[in-house]
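Chemist: Predicted model and sequence below, questions to follow.
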Amino acid sequence: MPDFDVVADVSETLRSVVTAGLSTLMPPPAPTAEVVDLLRPVQSSSSAKVTIFLYEIAEDPSARNRPYLRRPAGADVELQRPPMALLLRYMVTPWSGDWSTDQKILGRVLQIFYDNAILSGPQLQAGLAGTSEAIKLTLAPITLEDRARVWYSVQQPYRLSLTYEARVVNLDSVDIQGARRAREVAAQGAEASA
């Protein structure tokens, strides 16, 4: 059951999947992926890397208004709000110092996310490992103006990058209410016939 740390768990899952997928790029050393907040400058190093930046969290409108979950609790029933379905929007950026290598890295990331459009089972990391959750990845381009705003907001120069949505990420509610089971149903207005 996904808890409040589910957002960080999805980020860690993406980092792991991208790092594993980039391991096939030649020549070595292969780029690695890291989750960043872009508020601090990305450390330049001799090896290429890919940053994964969570820039927006939203509620998935297609999953709103789901019914309460009912669970037996002895002779009664517990009612729990359904999980909040989240959309996580990520910006994936290569950092190699060379435009050609950056574009090759972006091409490989596109392949990785296309081939692994639904992450589940052993691909899931951290608190999602061993759960039945599935994360659907979709390329979600934003306008150049919106992309420039993201870079401007973190006071970094614009860089070529990809934007992806991860959905449906469920965040469990802690709102649980007790309810009594109905024991008898009485029909009102019905008279007994003799």
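Modeler: Arrived safely, thanks for sending.
Chemist: all contacts plus neighbour counts: C-alpha atoms, from now on.
Modeler: Fine.
Chemist: contacting residues for the most centrally placed residue in the chain?
Modeler: By CA atoms, centre = their mean, the chain has its centre lying nearest to A166, at 4.0 Å. Contact partners of A166, counting by CA atoms under 8 Å, 6 or more residues apart in numbering, are L87, L88, R89, Y90, I135, K136, L137, T138.
Chemist: could you redo those residues as TSV and give each row distance to L128 and neighbour count?
Modeler: Converted to TSV, the contacts of A166 look like this (distance: CA to CA, whole Å; neighbours: other CA atoms under 10 Å):
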residue	distance to L128	neighbour count
L87	16	22
L88	15	22
R89	18	21
Y90	18	24
I135	10	22
K136	14	17
L137	16	20
T138	19	16
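Chemist: And these, which is closest to V50?
Modeler: Using CA to CA, Y90 comes nearest to V50 of the contacts of A166, at 12.2 Å.
Chemist: Confirm T131 sits in a helix?
Modeler: No: assessed by DSSP: H, G, I helix; E, B strand; the rest coil, T131 does not belong to a helix; its assignment is coil.
Chemist: contacting residues around it?
Modeler: Counted by CA under 8 Å, 6+ apart, T131 has contacts M1, G121.
Chemist: also this one, for the comparison:
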Amino acid sequence: MGKYTVIAEVSQSILALLRNELSPELIKKYEQINLCNPSKPEDVKVGIHLYDIQENSDFVQRNMIQKSNNELQFPPQSLTLYYLITVYSTADRQSKAVDEQRILGRVMQILGDHPRLENEALVGSLQEAGETFEIIRENMPYEDKIKLWQFPNTPYQLSMVYKVQPVRLESTKTKPIKRVKDVSIELKGEDHEHKSSR
């Protein structure tokens, strides 16, 4: 369960994974793999764009969490993060398409070989919390990808869509509870009635 930084840290964890696996073999400068808006890739060769966040009903937690002996914490929000991963090549016109397809193939291979983000693959507070996140490729039709690509004056680039879940965003809302100190027990029978307190 993460703090308000959990969304940014999941994005940074995906970024770190792709940088470690792609650079320097396919992409010499790791800075060319970055979080960015697809309409402004600048010097980016692999862009990671968080385009949507939705509540995930499959992982909803309804029970309160015992934070201490005197306090309960409200359950976290369960989220799914949706990413558009786009490849941009700076190669010449003749080899540009092949270069982009090679890089995209490697990205798909990396994320396919790492279906979970966990342990040392996580950054920041997520590693301390021992969280685990699933990385799932969305088989989105081309027409739906085009609808996502609402960037003026920017031609569509071949992209892949991935979702990461469950991302739990903790609540800051708590509820005080009182500890039971006295218990009263009443025993009833046919011939006697006994009441004791402790």
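Modeler: It's in. Everything quoted here is computed from the prediction, not taken from an experiment.
Chemist: Just give the TM-score of the two.
Modeler: TM-score of the superposed chains, computed with TM-score structural alignment, normalised by the length of structure 1, equals 0.84; 184 aligned residues with a CA RMSD of 2.2 Å.
Chemist: before we move on, back to that, counterpart of the residue nearest to the centre of structure 1 in structure 2?
Modeler: Superposed on structure 2 with TM-score structural alignment, A166 of structure 1 falls opposite V164.
Chemist: before we move on, what SS does its match have?
Modeler: Secondary structure of V164 of structure 2, per three-state DSSP, is strand.
Chemist: now it, nearest residue through space, not along the chain?
Modeler: Using CA to CA, 6 or more residues apart in numbering and skipping the chain neighbours, the partner closest in space to V164 of structure 2 is I135 (4.7 Å).
Chemist: Residue in structure 1 paired with that neighbour?
Modeler: Taking TM-score structural alignment, I135 of structure 2 has L137 as its aligned residue in structure 1.
Chemist: can you tell me the mean distance of the helix or strand in which that match is found from structure 2 after alignment?
Modeler: In the assignment (DSSP states H and E), L137 of structure 1 maps to strand 134-139. Here strand 134-139 of structure 1, set against structure 2 after superposition, deviates by a mean of 0.8 Å using mean CA distance after the TM-score superposition for structure 1.
Chemist: Can you identify the element that follows that strand toward the C-terminus?
Modeler: With elements assigned by DSSP H and E, the helix or strand that comes after strand 134-139 of structure 1 is helix 144-153.
Chemist: any idea how far that next one is from the chain center?
Modeler: Centroid displacement of helix 144-153 of structure 1 relative to its chain, using CA atoms, centre = their mean, to the nearest Å, is 21 Å.
Chemist: what do you get for stretch 127-135 of structure 1?
Modeler: On CA atoms, centre = their mean, the centre of stretch 127-135 of structure 1 falls 11 Å from the chain's centre.
Chemist: Now do that stretch: distance from first to last residue.
Modeler: Start-to-end span of stretch 127-135 of structure 1 (CA to CA, to the nearest Å) is 13 Å.
Chemist: what's the answer for stretch 54-72 of structure 2, then?
Modeler: With CA to CA applied, stretch 54-72 of structure 2 spans 26 Å between its terminal residues.
Chemist: Helices of structure 1, residue ranges please.
Modeler: Taking DSSP state H as the test, the helices found in structure 1 are 6-22, 99-115, 144-153.
Chemist: Any chance of CSV for the ones you listed, columns mean neighbour count and distance to P31 of structure 1?
Modeler: As requested, the helices of structure 1 are exported to CSV (neighbours: other CA atoms under 10 Å; distance: least, CA to CA, whole Å):
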stretch, mean neighbour count, distance to P31 of structure 1
helix 6-22, 20, 6
helix 99-115, 16, 8
helix 144-153, 13, 22
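Chemist: right, and the ones you listed - which one's nearest P61 of structure 1?
Modeler: helix 6-22 (17.7 Å).
Chemist: so who does the residue nearest to V164 of structure 2 touch?
Modeler: Applying CA under 8 Å, 6+ apart, the residues near I135 of structure 2 are L111, H114, P115, R116, L117, Y162, K163, V164, Q165.
Chemist: Go ahead and confirm P94 of structure 1 touches D102.
Modeler: Yes: between P94 of structure 1 and D102 there is a contact under CA atoms under 8 Å: 5.3 Å.
Chemist: Spatially nearest residue to D99 of structure 2, not counting backbone neighbours?
Modeler: S89 (6.4 Å).
Chemist: Please identify the residue in structure 1 that aligns with that neighbour.
Modeler: By TM-score structural alignment, S89 of structure 2 lines up with S96.
Chemist: okay but that match is in contact with D102, surely?
Modeler: Yes: in terms of CA under 8 Å, S96 of structure 1 counts as a neighbour of D102; the distance is 5.9 Å.
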